[in-house]
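> I'd like to go over a predicted model; first the sequence, then the structure.
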Amino acid sequence: MLEMAPRLSQLLLLPILLVLSISCTASASSSAPENFVSCLLSHSLPSHPIGPAIYTPNNASYSSVLESYIRNLRFNESYTRKPYLIITALHVSHVQQAILCAQKHNLQMKIRSGGHDYEGVSYVAEVPFFILDLFNLRTINVDIKTETAWVQAGATLGEVYYRIYEKSKVHGFPAGVCPTVGVGGHFSGGGYGNMMRKYGLSVDNIVDAQIVDVRGRLLDRKSMGEDLFWAITGGGGASFGVVIAYKINLVRVPETVTVFRVIRTLEQNATDIVYRWQYVANKLDNDLFIRLTMDVVNVTGSQTGEKTLRATFNALFLGDSARLLTVMNKSFPELGLEQSDCQEMSWVESTLFWTSFANGTAPEALLSRVPQVLTHLKRKSDYVKQPIPKAGLKWIIQKMIELQTPMLTFNPYGGRMAEIAASAKPFPHRAGNLWKVQYATNWDASGSEAAEKYIDLTRKLFEYMTPFVSKNPREAFFCWAIPP
């Protein structure tokens, strides 16, 4: 913490300044949307008029624009507060105008790139607000010669992966497994994925950025300074300005990678296998990432609705299946991995596998910005620093069966994650963490009553896990930290 103190003290006033400048509410007259629109239009550049980017509730396309990037249906109810207007920025000048006019008229600004934030932070507020939507700012320029790329914040991870694939079959980028997630929020919050044990987080591979600050200035790494650059690579970009683009270092991937998805139930010794996973997942070859997901399903063949726990092991190995089997037989034979479980493919094909696309799906599917499934959901997170005792694991499994709906996903750390200092980036969860926990509950029913029911189930599982997770403080992943 001593290494971080000077940086944090220098940055302390930045988010306060931004909040005071663009997040306050004043009288209805000073916050009237028509005055705000007039301000935007008066500052519009003739070469890049902002008018076509403004959507008010009177516009026929307002609802479709608003809903097109709502990824959690829990925040698309009739009682959900709607924005005064939406600015679908077509040019950097539109971002600058939005910031300056928001300050003048005391309106809260919500910044949205992909809309995947689990609590609707980019498109929901408790006070009158507008949305600055960045989905049109999604240019990606890949330079294989320098092994870098400039990626605008409105691009999706799938678009990033595809544009890299267009230029090279031996390059990739360490980021998330959901292709419709927007770059802006993902990168600025850290950006974890299935290559993090090999290459770290997305932010560990970012070398430059462009941001519009509270004064409307477009800054790069040199002009913003190292403290601000440090802050927007893991500290949440919206706290410090509007990130327009990131420059990333591409990473090398082999022409052939191997994936597998192996399922074990309680009847197939899942408890012992999960118990063993705790001791090996963070110590395996850095080329191997094995994510564990546990959920509750019906016992096969049961006529009475009897439930069991299903443990699903999803893996990416940066190498061929022969070497993978050697690693697994040596370090994790309990899983019983066989050659028939393994699929060899290109790295870009593995990104489709991890999103559960059918085998043989063309890489162009990564360009779709529409998720395969939209539902109501609740997510929370934790960090685990010591393996859960077998008795505790059995107890948690029993509680999951009682609750039925919430799922647990364990993302292993170790490897490169343990080598990077906690102070290197605002993302501090490095050495000492065995894995990150994701609590996940999905449901179909609309309305506040259903939401309260399933959120309560999620919180109960979160409470049951208390003895087994980090303490003093109980750590959480930034992007899932609020609200409780």
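Received it, and whenever you're ready, just let me know what you need. Numbering: from 1, shown residues only.
> from here on, contacts and neighbour counts on C-alpha atoms
Noted.
> was I right about G236 contacting V183?
No. The pair G236 and V183 does not pass the contact test of Cα atoms under 8 Å, sitting 11.9 Å apart.
> Compare those two (neighbour count), which wins?
Between G236 and V183, counted using other Cα atoms under 10 Å, V183 has the larger neighbour count: 31 against 22.
> quick one: G241 and V214 touch, right?
Yes. Contact status for G241 versus V214: in contact at 6.0 Å, counting by Cα under 8 Å.
> just the strands in the stretch 251-400 of the chain please.
Per DSSP state E, counting those that start in this stretch, the stretch 251-400 of the chain carries strands over the ranges 251-252, 257-265, 288-298, 307-317, 342-345, 376-384.
> now those strands as CSV including distance to L40?
Formatted as CSV, the entries for these read as follows, by distance: least, Cα to Cα, whole Å:
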stretch, distance to L40
strand 251-252, 41
strand 257-265, 50
strand 288-298, 47
strand 307-317, 48
strand 342-345, 50
strand 376-384, 35
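> Let me have those strands in JSON lines, adding mean neighbour count and distance to E119 as columns.
Putting these into JSON lines (neighbours: other Cα atoms under 10 Å; distance: least, Cα to Cα, whole Å) gives the following:
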{"stretch": "strand 251-252", "mean neighbour count": "16", "distance to E119": "31"}
{"stretch": "strand 257-265", "mean neighbour count": "20", "distance to E119": "29"}
{"stretch": "strand 288-298", "mean neighbour count": "21", "distance to E119": "21"}
{"stretch": "strand 307-317", "mean neighbour count": "21", "distance to E119": "26"}
{"stretch": "strand 342-345", "mean neighbour count": "18", "distance to E119": "35"}
{"stretch": "strand 376-384", "mean neighbour count": "23", "distance to E119": "8"}
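> And here is the other one:
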Amino acid sequence: MKSLQFSASPFVFLMIFSLSSAIHANEEFLHCLSSLHPQDSSSITSLIHTPNNSSYSSVLDSTIRNFRFATPTTPKPLVIVTPSSVSHIQSTIHCTRKHGLQIRTRSGGHDFEGSSYVAQVPFVLIDMVNLRSIDIDVENKVAWVQSGAILGELYYKLSQEADTLTFPAGLCPTVGIGGYMSGGGYGLLFRKYGLATDNVIDAQLVDAKGRLLDRTSMGEDLFWAIRGGGGGSFGIVVAWKIQLVPIPKTVTLYTVNKILEQNATKVVHQWQSIAHKLPIEFYSGITFAPINIDGDGVTKKTVVASFHASFLGTIDELLPIMQESFPELGLVREDCTEMSWLQSILYMGLLPNDTLNILLDRTHQNPLLSPSFKSKSDYVLEPIPEAAFEGVWERLLEEEAHSASISLIAYGGIMDQIPSSATPYPHRGGILYKIVYSVGWPAEDNARSEWYVNWTRRLYSYMGPFVSKSPRRAYINYRDVDIGVNDENGKTSYEWGIKYFMENFDKLAQVKTMIDPDNFFRHEQSIPILPPSSKMEL
């Protein structure tokens, strides 16, 4: 791959804004926004939230999913705009550009590093909460979904209008469609139908010039880039046209827990060579976590390996496959439960399954995530030696890992068949599984956040010899600023980009330069523009 040096339009001047300058820019921005909607001034006012409004804090905090970025010292937006139409987005872009501000765009608030609602420079937050319509065409098995919708709202609407169809997306119902799609998006069906963005067939985007573009008018290169190139780089995607897929009447789930003293290490080691070869109807994973067990009046700390799977079919269909492919797990009928597809989403997301209305609760805190957390990711191309897991267990038993977990998600299936260049998401063929490392802590312990964060860094360093190399890969939707950022002068090191996108990073930079040559849409890990000497035709 050709190595490029990137530069971007400087934004260091924003860093030296004085408080009075920021306030002045804020006032000018608000005047600009109101002047563009003279016939709609009362409506516009209700969509604008400043620190002087009682609504400001509630709107800002409503979808912050990582309380690391909800502290008193966390930089806050000068203004929050909650547009209810495309024209409101276009006006906000125009006024932020005119008055030298930046934009952050938030759909669900699950950005692991807070990049969708935090910036170190004066900025305006566009919160897409009012743009969340979902229109389903059952006959043609497609739907238009606005970026402010959450996965739970999409699943709920499908259950009401098309219960034999679904969309291959994730488990957490409060994840916003906009951010989820922008990074690729995997879920229980990705081994059968690919990523969420593999099933996007059109989109509507507002670019830096305020133009509303669809697939035809934006062109295939930009359409390619927004389906996995990460959010906040190319414009604001207002809506996505998605292909719906069929689901069977019955889905079977199983969970088998094994602690270290039950030969968990050996079974984990065997799973590595088996899970990616299972039929495409399987979603297979393992989660490691520290637990306390009682025995002989003594409490002991150990590690549990939770083997879990979702299978598109019945128990009677699943058991023979597992008994032949993975007898070491010891799976029996009593470990399995049959349910509907939607029930499986609730069950695996640890949600109450007595009401579907939980899917509509945009403020529900995901029980799989601690209030404050740090996560990192890896991809594994060949089995990790059994002895290497001993070092993992040692680290999970350390004090700061009391709320830590490590998840392994098996690949294979159709992911081996889709070319790595089909979308910006390159992690396709040859991958055994993905790893997600997470450590959490209560929000009141944020003063010690570095203590926890450093634990993930030590674990990540330990795992280096056993995972992908040159580059060591990472998943853009599990954003991790440790692997590199754009510096304050807008310059970009090449390394973080190729970890997320590999060979696709070059093309992403070319598309970025074409659609946003002034680098208006930018953040710490946004796609950079090429320097003039490197610009080339796509």
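Structure received. Since this is a predicted model, take the numbers as computed values, not measurements.
> what's the TM-score here?
Scored against TM-score structural alignment, normalised by the length of structure 1, the superposed chains reach a TM-score of 0.93; 474 aligned residues with a Cα RMSD of 2.3 Å.
> what's the burial count for M417 of structure 1?
For M417 of structure 1, the tally of surrounding residues (other Cα under 10 Å) stands at 24.
> picking that back up, among the strands of the stretch 251-400 of structure 1, which comes closest to L228 of structure 1?
Of all those, strand 251-252 sits nearest to L228 of structure 1, with 24.7 Å by Cα to Cα.
> quick one: which of G241 and V214 of structure 1 has more around it?
Of the pair G241 of structure 1 and V214, G241 is the one with more neighbours under other Cα under 10 Å, namely 24 against 21.
> Could you find the closest non-adjacent residue to the spatially most central residue of structure 2?
The C-alpha lying nearest the average C-alpha coordinate of structure 2 belongs to N477 (Cα atoms, centre = their mean; 3.3 Å). Excluding its sequence neighbours, the residue lying closest to N477 of structure 2 (Cα to Cα, 6 or more residues apart in numbering) is G183, at 5.1 Å.
> Looking at structure 1, name the residue matched to the one you found.
By TM-score structural alignment, G183 of structure 2 lines up with G189 in structure 1.
> about what we covered before: contact partners for the counterpart of the residue nearest to the centre of structure 2 in structure 1?
In structure 1, the position corresponding to N477 of structure 2 is occupied by C479, as judged by TM-score structural alignment. With contacts defined as Cα atoms under 8 Å, 6 or more residues apart in numbering, the neighbours of C479 of structure 1 are D117, Y118, G189.
> count of neighbours near the residue nearest to N477 of structure 2?
Using other Cα under 10 Å as the criterion, G183 of structure 2 is surrounded by 26 other residues.
> And for D354 of structure 2?
The local packing count at D354 of structure 2 equals 9, with neighbours defined by other Cα under 10 Å.
> Now whichever residue in structure 1 pairs up with it. Nearest residue, chain neighbours left out?
Alignment note: D354 of structure 2 maps to T361 in structure 1; criterion TM-score structural alignment. Excluding its sequence neighbours, the residue lying closest to T361 of structure 1 (Cα to Cα, 6+ apart) is L352, at 7.4 Å.
> how close does the one you found get to S470 of structure 1?
Distance check for L352 of structure 1 against S470 of structure 1: by Cα to Cα, to the nearest Å, it reads 33 Å.
> ditto for K247 of structure 1
33 Å.
> Tell me which of the two has more neighbours.
Neighbour count, other Cα under 10 Å: between K247 of structure 1 and S470, K247 has more, with 20 against 17.
> my guess is the more buried one is in a helix, correct?
No. Applying DSSP: H, G, I helix; E, B strand; the rest coil, one finds K247 of structure 1 to be strand, outside a helix.
> pretty sure it is in contact with T146, am I right?
No. In this structure, K247 of structure 1 sits apart from T146 without contact. The criterion is Cα under 8 Å, and the distance is 11.5 Å.
> Based on its surroundings, how many neighbours for the equivalent of E324 of structure 2 over in structure 1?
Matched to structure 1 by TM-score structural alignment, E324 of structure 2 sits across from K330. For K330 of structure 1, the tally of surrounding residues (other Cα under 10 Å) stands at 11.
> on that earlier part again, which SS state does the residue nearest to the centre of structure 2 fall under?
helix.
> Next, the contact list for the counterpart of S159 of structure 2 in structure 1, please.
Matched across to structure 1, S159 of structure 2 falls on Y165, judged by TM-score structural alignment. Shown here is Y165 of structure 1, whose contacts under the criterion Cα under 8 Å, 6+ apart are H171, G172, V348.
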